[in-house]
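S.K.: Provide a 3D model corresponding to the input given below.
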Amino acid sequence: MEHATRRSAIQVMLSEHSRLTSIVSGMLRVVDDMACSASSPSAMLMRAMLYYIQEFPDQIHHPKEEQYLFGGLRERTDECNGVIGELERQHEEGGQRICALERALTRYELAGADMLPALREEVMNYADFYARHRHLEESVILPAAQRYLTAADWLEIDEAFGANRDPLESLESESNLDDLYALIVQTMPNTQPRA
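M.R.: Just a heads-up that it's a prediction; the model follows:
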């Protein structure tokens, strides 16, 4: 029973990481698309992506990681305290980076193509930041959690990550986020991101 529950909770976390990775990859493609076509709906799509990050990872996923996963590890071992502290700092920094991205996008919308290099740099910086963050969680924290957390811990984590979520204070908000994610993925340009 412990193994099945652990796999379920971890699969949810990895799936959520994968979703955010696809959004971040999409942001890179969108900013490249902006350079090619000023008439595309790219700015609106970028805003939808930023909204998704603020509403899902920042308001739901990260707080649950901190409370259940990081908190559980802190109760069981001090081996990961430094990494957990770094990840919590990164969660806070991620929100600040999203605000910086919104400001860069607004400047682009108001001033035009001259502001595109700054926007692209912010997107690239965020993509690098998130890739490092995800790697640290998946290569250090999840393996440590598998070693140190108990079956009871995993049941609680599984319940937390599998529970109905209500970030927009409506009964349909989780469905709305899924719809927003699907819309973003369907609307993203098919071009490959530039290196």
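S.K.: drop to CA atoms for contacts and neighbour counts, all remaining ones
M.R.: Will do.
S.K.: how about the helices in this structure?
M.R.: Using DSSP state H, the helices of the chain run over residues 2-36, 42-55, 62-64, 71-76, 81-111, 116-136, 142-148, 151-162, 173-187.
S.K.: export these to TSV and tack on mean neighbour count?
M.R.: Below are those laid out as TSV (neighbours: other C-alpha atoms under 10 Å):
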stretch	mean neighbour count
helix 2-36	18
helix 42-55	18
helix 62-64	16
helix 71-76	17
helix 81-111	16
helix 116-136	17
helix 142-148	16
helix 151-162	18
helix 173-187	15
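S.K.: distance of the closest residue to Val31 other than its chain neighbours from Pro143?
M.R.: For Val31, ignoring the flanking residues on the chain, the nearest one in space by C-alpha to C-alpha, 6 or more residues apart in numbering is Arg120 at 5.9 Å. Distance, Arg120 to Pro143, by C-alpha to C-alpha, to the nearest Å: 34 Å.
S.K.: got it, and Asn164?
M.R.: 26 Å.
S.K.: go on, Lys64?
M.R.: From Lys64 to Pro143 the distance is 17 Å (C-alpha to C-alpha).
S.K.: I'd assumed Tyr68 was in contact with Ile157.
M.R.: Yes - using C-alpha atoms under 8 Å, Ile157 is in contact with Tyr68, at 5.7 Å.
S.K.: hmm, who's touching stretch 71-91?
M.R.: 58, 62, 66, 70, 133, 136-137, 140-141, 144-145, 148-149, 153 (C-alpha atoms under 8 Å, 6 or more residues apart in numbering).
S.K.: then stretch 110-121?
M.R.: Leu28, Val31, Asp32, Met34, Ala35, Ala38, Leu101, Ala104, Leu105, Arg107, Tyr108.
S.K.: what's the burial count for Ser37?
M.R.: 10 (other C-alpha atoms under 10 Å).
S.K.: now do the same contact list for Leu20.
M.R.: Ile53, Pro57.
S.K.: between the two ends of stretch 62-76, how far is it?
M.R.: The straight-line separation of the ends of stretch 62-76 (C-alpha to C-alpha) is 20 Å.
S.K.: on that earlier part again, which one of the contacts of stretch 110-121 is nearest to Arg7?
M.R.: For these, the closest approach to Arg7 (C-alpha to C-alpha) belongs to Leu28, at 31.2 Å.
S.K.: pretty sure the closest one contacts Met124?
M.R.: Yes - look at Leu28 against Met124 with C-alpha under 8 Å: they come within range, at 6.9 Å.
S.K.: how near is Arg47 to Leu180?
M.R.: Using C-alpha to C-alpha, Arg47 is found at 11 Å from Leu180.
S.K.: tell me how far the nearest residue in space to Ala9 that is not next to it in sequence lies from Asp33.
M.R.: Spatial nearest neighbour of Ala9, chain neighbours left out: Asp158 (4.5 Å); criterion: C-alpha to C-alpha, 6+ apart. Relative to Asp33, Asp158 is positioned 39 Å away (C-alpha to C-alpha).
S.K.: could you also give me the structure for this second sequence? I'd like to compare it with the first:
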Amino acid sequence: MYRHLLVPVESTDACIEALGHATEFAQAIGARITYLHVLPASASRVTSGQPAALARPVPRRVHELLARAEAAARAQGVPCSSAVAFAVAGSVEEGSFETIAKAARQHDCDLICMATGAPGAQALAFGTPDAAGLPVLMCAVDRRPAVEAAIGFLLGAHRALADELHEWLDLFQAAGSQGSVPGATTLREIAAWLRGRQARRLRPEAEASLFSRLRERTSVVSAELDELERLHRRDEELLDELAQMAGQNTQSGTTAKQLERALSAYAQFAWEWMGREQGVILPAARRYLNDADWMGIHLEFDCAATLGRAAKHTDTISEPDGSRA
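M.R.: Below you'll find the model as predicted:
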């Protein structure tokens, strides 16, 4: 039986679904996982006689992808680690299949699990010189329309929150690179964004609809649902605390630095519950919920998304940019 799986990590819906399949499979057979994100060749710096190195630090979004994957594995008791590799410049699909196969051998993996249609998937599945003798498990995608639509809403809500957090953290990073901190206007906008976050979120409907329907169908993930509901309550508390911090003293450089650290910590917390929802709850929902359940969830998510868009239109926050004082 397989002992060590290599699972490429990307941001697509299909890849997120494949991560869930791979984590469940690893748990069932007692295997461990190495998650791999392949960076484009342009991100590497090659020194004569030395392996390729990053030309700049690993992007925060890559850390997010890997953190979410690891959170799902931890929730299911699956040992895991993460790695970053560089694609081979100028080859098919930017060398993804070569890079993945090489990483699998480097980490002593005996099975590659990846989404159908992922970069390098076809080449690996049909065999390449680098992958010769290394089995590849292609994870199918659930194409039921109601399932795709409902899960698309939920993943869209996850991405919206992640994008907003990255924008604010990038702004802090840009200011820090110039030896300064964001000004009072930016801090007030962050405080307003945090206060308005509750009205724009989809999560209460996810708890009331997806979670409750899943509880009715199975007790397999009851403990995980309990934990996620606790994390969601804590999430609301953290957003309130961050809003208060941002609005305390917008003229203070100390406040800005404290807020940056707190926002960064909150982002890590958000990656945790997102990963658990994506890698534990959604696979269980696909297995246990029927078509009528998914139709109901889709309708409720659709209504929630409409309300969220309306709330966003009334929000007076301007988009983050480099022109703030």
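S.K.: residue range for stretch 234-246 of structure 2 in structure 1?
M.R.: Mapping stretch 234-246 of structure 2 onto structure 1 (TM-score structural alignment) gives residues 93-105.
S.K.: with structure 2 superposed, average distance for that stretch?
M.R.: Its match in structure 2 and stretch 93-105 of structure 1 itself, once the structures are fitted together, sit a mean 1.0 Å apart by mean C-alpha distance after the TM-score superposition for structure 1.
S.K.: which ones are touching Arg47 of structure 1?
M.R.: By C-alpha under 8 Å, 6+ apart, Arg47 of structure 1 lies in contact with Glu102.
S.K.: aligned partner of it in structure 2?
M.R.: Alignment note (TM-score structural alignment): Arg47 of structure 1 maps to Ala191 of structure 2.
S.K.: Provide the aligned range in structure 1 for the host helix or strand of Gln27 of structure 2.
M.R.: Following DSSP states H and E, one finds Gln27 of structure 2 within helix 13-29. On the basis of TM-score structural alignment, helix 13-29 of structure 2 is assigned to no residues in structure 1.
S.K.: what angle sits between that helix and helix 253-276?
M.R.: 70 degrees (axes from the mean of the first three to the mean of the last three C-alpha atoms, to 10 degrees).
S.K.: what comes up buried for helix 13-29 of structure 2?
M.R.: 13-27 (16 or more other C-alpha atoms under 10 Å).
S.K.: show me what the following helix or strand past that helix is packed up against.
M.R.: The C-terminal neighbour of helix 13-29 of structure 2 among helices and strands, as given by DSSP H and E, is strand 32-39. Strand 32-39 of structure 2 is packed against strand 4-8, helix 13-29, helix 60-75, strand 80-86, helix 96-106, with contacts defined by 3 or more C-alpha pairs under 8 Å, 6 or more residues apart in numbering; DSSP states H and E.
S.K.: hmm, who's touching the first one?
M.R.: Where contact means C-alpha under 8 Å, 6+ apart, the residues beyond strand 4-8 of structure 2 that reach it are 19, 22, 26, 31-38, 100, 104, 108-114.
S.K.: okay but Leu137 of structure 2 is in contact with Met114, surely?
M.R.: Yes - counting by C-alpha under 8 Å, Leu137 of structure 2 touches Met114, with 6.5 Å between them.
S.K.: more crowded one of these two?
M.R.: Ranked by neighbour count (other C-alpha under 10 Å), Leu137 of structure 2 and Met114 place Met114 first, with 30 against 18.
S.K.: please, which helix or strand holds that one?
M.R.: Short version, using DSSP H and E: Met114 of structure 2 is in strand 111-115.
S.K.: onto which residues of structure 2 does stretch 127-142 of structure 1 map?
M.R.: By TM-score structural alignment, stretch 127-142 of structure 1 lines up with residues 267-282 in structure 2.
S.K.: can you check stretch 16-23 of structure 1 too?
M.R.: Going by TM-score structural alignment: stretch 16-23 of structure 1 matches residues 157-164.
S.K.: gap between the matching stretch and the chain center?
M.R.: Relative to its chain's centre, stretch 157-164 of structure 2 lies at 9 Å (C-alpha atoms, centre = their mean, to the nearest Å).
S.K.: now stretch 101-121 of structure 1
M.R.: For stretch 101-121 of structure 1, the distance to the chain centre is 22 Å (C-alpha atoms, centre = their mean).
S.K.: what's the span of that stretch, first residue to last?
M.R.: OK, stretch 101-121 of structure 1 end separation, C-alpha to C-alpha: 9 Å.
S.K.: swap in stretch 274-284 of structure 2?
M.R.: Start-to-end span of stretch 274-284 of structure 2 (C-alpha to C-alpha) is 15 Å.
S.K.: ok, residues contacting that stretch?
M.R.: 16-17, 19-21, 23, 67-73, 75-76, 151, 158, 214, 221, 224-225, 228.
S.K.: cutoff 7 Å now
M.R.: Ile16, Leu19, Gly20, Arg68, Ala69, Ala71, Ala72, Ala75, His158 (C-alpha atoms under 7 Å, 6 or more residues apart in numbering).
S.K.: quick revisit: what does the residue nearest to Ala9 of structure 1 correspond to in structure 2?
M.R.: In structure 2, Asp158 of structure 1 lands on His298 (TM-score structural alignment).
S.K.: OK, contacts around its match?
M.R.: Neighbours of His298 of structure 2 in contact, by C-alpha under 7 Å, 6+ apart: Ala146, Ala149, Ala150.
S.K.: these two touch, right, the last one and Ile297?
M.R.: Same thing as Ala150 of structure 2. Yes - counting by C-alpha atoms under 7 Å, Ala150 of structure 2 touches Ile297, with 6.3 Å between them.
S.K.: returning to that earlier point: do you know how far the residue nearest to Val31 of structure 1 is from Ala38 of structure 1?
M.R.: 14 Å.
S.K.: can you check Asn176 of structure 1 too?
M.R.: In terms of C-alpha to C-alpha, Asn176 of structure 1 sits 29 Å off from Ala38 of structure 1.
S.K.: same check on Glu92 of structure 1?
M.R.: 33 Å.
S.K.: can you check Ser173 of structure 1 too?
M.R.: For Ser173 of structure 1 relative to Ala38 of structure 1 (C-alpha to C-alpha), the value is 32 Å.
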